[in-house]
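J.: here is a sequence together with a model predicted from it:
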Amino acid sequence: MRKIKEVIVVEGKDDTVAVKRAVQADTIETNGSAIPRYVIDQIKLAKEKRGVIVFTDPDYPGQRIRSIIDKEVPGCKHAFLPKNEAIQKRGKGVGVEHASSEAIQQALQHAYTTNEEVEEVITHEDLILAGLIAGGDSKKRREKLGQFLKIGYANGKQLHKRLLTFRITKQQFTDALRYLEQEGYHD
């Protein structure tokens, strides 16, 4: 079983159980999107001592938690789980706790570090030209692009920020677009 050096931030106990089933790691639980100050302080300390990987559910509350942590503790790594890998087998639940060990391992292996000082490489116009914004199939294309790049699903505005934040290069972006074309998601 692979050992993760960084402390993994998850939303709750069930997520901790799923992560520990997949890898050897320590976790910090936020217990929801209203993150208490003491939890932020724990995350800051963990980042200083060992590093942190934020690994939240692929939904709005999970994104909200990421944003809060990014603001309070900049420079953490982020791991993203595709929504289709996090859907409860019988029910409507979406979350890390429903993912397979393989999906969790894959997401953690591709964790990205955020950086506040972002140099624009991929432009808003690039996203429009690629059919990722304002097109009939743009939502599905963004979803597949996020899966390919391991950065998760985002709306158009969030996608641009995420591509810049995680320093996705023009070449990585071009490779992802080529993948979309091969999979039949034409702009």
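T.: Okay, I see it.

J.: can we go C-alpha only for contacts and neighbour counts from here?
T.: Noted.

J.: how close does the closest residue to residue 36 other than its chain neighbours get to residue 62?
T.: Spatial nearest neighbour of residue 36, chain neighbours left out: residue 30 (7.7 Å); criterion: Cα to Cα, 6 or more residues apart in numbering. Between residue 30 and residue 62 the computed distance is 10 Å (Cα to Cα, to the nearest Å).

J.: alright, now check it against this:
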Amino acid sequence: MKIKEIIVVEGKDDTVAIKRAIDADTIETNGSAINEETLRKIELAAEKRGVIIFTDPDFPGEKIRKTITDRIPNCKHAFLPKHEARDKLGRGIGVEHASPEAIRTALKDAHRMEIEPEEKITKEDLVYYRLIGDASSKWRRERLGELLKIGYTNGKQLHKRLNMFQISRELFLEAVNKIFQEEQNG
């Protein structure tokens, strides 16, 4: 399977993991301090072929994602759940540790952010469904990010991400119901 878009990753090990999973070209940011030359390459790639940002599910990965998105808003975004990005010892986290199947799934489910998103899910919904302000909110947000393929966010960013990716109210409620069923079943 070949992907038309160019995939933006953090480093060489991520490129190796991507190439094990799929036939694709990558641009490496070489960490969170993205230089101007790399941003120009990503801009050109976005113009010519499209870009999928596929960074690690951690703080530096989110920082890279934000830096690129602020400059080049028309990129697609692929996310890996943290448990699929852990190394065998459970210490390291990153795209390079993911299985080829997990990488293919994340890329298949890539989303495009909407520049002027329409609010479909309110902050009140997040409180009502105990995704913020509850002892188990963090776990619920993590699970919601997995189910909707939008990655994990803190409470502050969840509302923004749900609406940027134009997650429908129906899909949101379906995922929330699944989470509550999982909690009840232990």
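T.: Yep, it's here. Predicted, not measured: the structure shown is a model, and the values here were computed from it.

J.: quick check: neighbours shared by residue 30 and residue 62 of structure 1?
T.: Shared contacts of residue 30 of structure 1 and residue 62, defined by Cα atoms under 8 Å, 6 or more residues apart in numbering, comprise residue 11.

J.: wait, isn't residue 133 of structure 2 in contact with residue 127?
T.: Yes: using Cα atoms under 8 Å, residue 133 of structure 2 and residue 127 qualify as a contacting pair, with a distance of 6.6 Å.

J.: report the aligned residue range of structure 2 for stretch 38-45 of structure 1.
T.: On the basis of TM-score structural alignment, stretch 38-45 of structure 1 is assigned to residues 37-44 in structure 2.

J.: who touches that stretch?
T.: Contact with stretch 37-44 of structure 2 is made by 8, 27-29, 51, 68, 71-72, as judged by Cα under 8 Å, 6+ apart.

J.: same thing but 7 Å
T.: Stretch 37-44 of structure 2 is contacted from outside by 29, 72, using Cα atoms under 7 Å, 6 or more residues apart in numbering.

J.: mean shift of it relative to structure 1?
T.: When structure 1 is overlaid, stretch 37-44 of structure 2 sits 0.4 Å from its aligned residues on average, using mean Cα distance after the TM-score superposition for structure 1.

J.: show me which positions of that stretch end up buried.
T.: Applying a neighbour-count criterion of 16 or more other Cα atoms under 10 Å, the buried positions in stretch 37-44 of structure 2 are 38-39, 42-43.

J.: export those residues to JSON lines and tack on distance to residue 97 of structure 2 and secondary structure?
T.: Formatted as JSON lines, the buried residues of stretch 37-44 of structure 2 follow (distance: Cα to Cα, whole Å; DSSP: H, G, I helix; E, B strand; the rest coil):
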{"residue": "38", "distance to residue 97 of structure 2": "24", "secondary structure": "helix"}
{"residue": "39", "distance to residue 97 of structure 2": "25", "secondary structure": "helix"}
{"residue": "42", "distance to residue 97 of structure 2": "24", "secondary structure": "helix"}
{"residue": "43", "distance to residue 97 of structure 2": "27", "secondary structure": "helix"}
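
J.: for the spatially most central residue of structure 2, what are its contacts?
T.: Nearest to the mean C-alpha position of structure 2, counting by Cα atoms, centre = their mean, stands residue 79 at 2.9 Å. Residues counted as contacts of residue 79 of structure 2 (Cα under 7 Å, 6+ apart) are 54, 106, 149-151.

J.: do you have the strands of structure 2 handy? List them.
T.: With DSSP state E applied, structure 2 shows strands at 6-9, 26-28, 51-53, 76-77, 111-112, listed in chain order.

J.: mean distance, the first one to its aligned residues in structure 1?
T.: It stands for strand 6-9 of structure 2. Relative to structure 1, strand 6-9 of structure 2 is 0.1 Å off (mean Cα distance after the TM-score superposition for structure 1).

J.: what is that strand packed up against?
T.: Contact partners of strand 6-9 of structure 2 among helices and strands, from 3 or more Cα pairs under 7 Å, 6 or more residues apart in numbering; DSSP states H and E: strand 26-28, strand 51-53.
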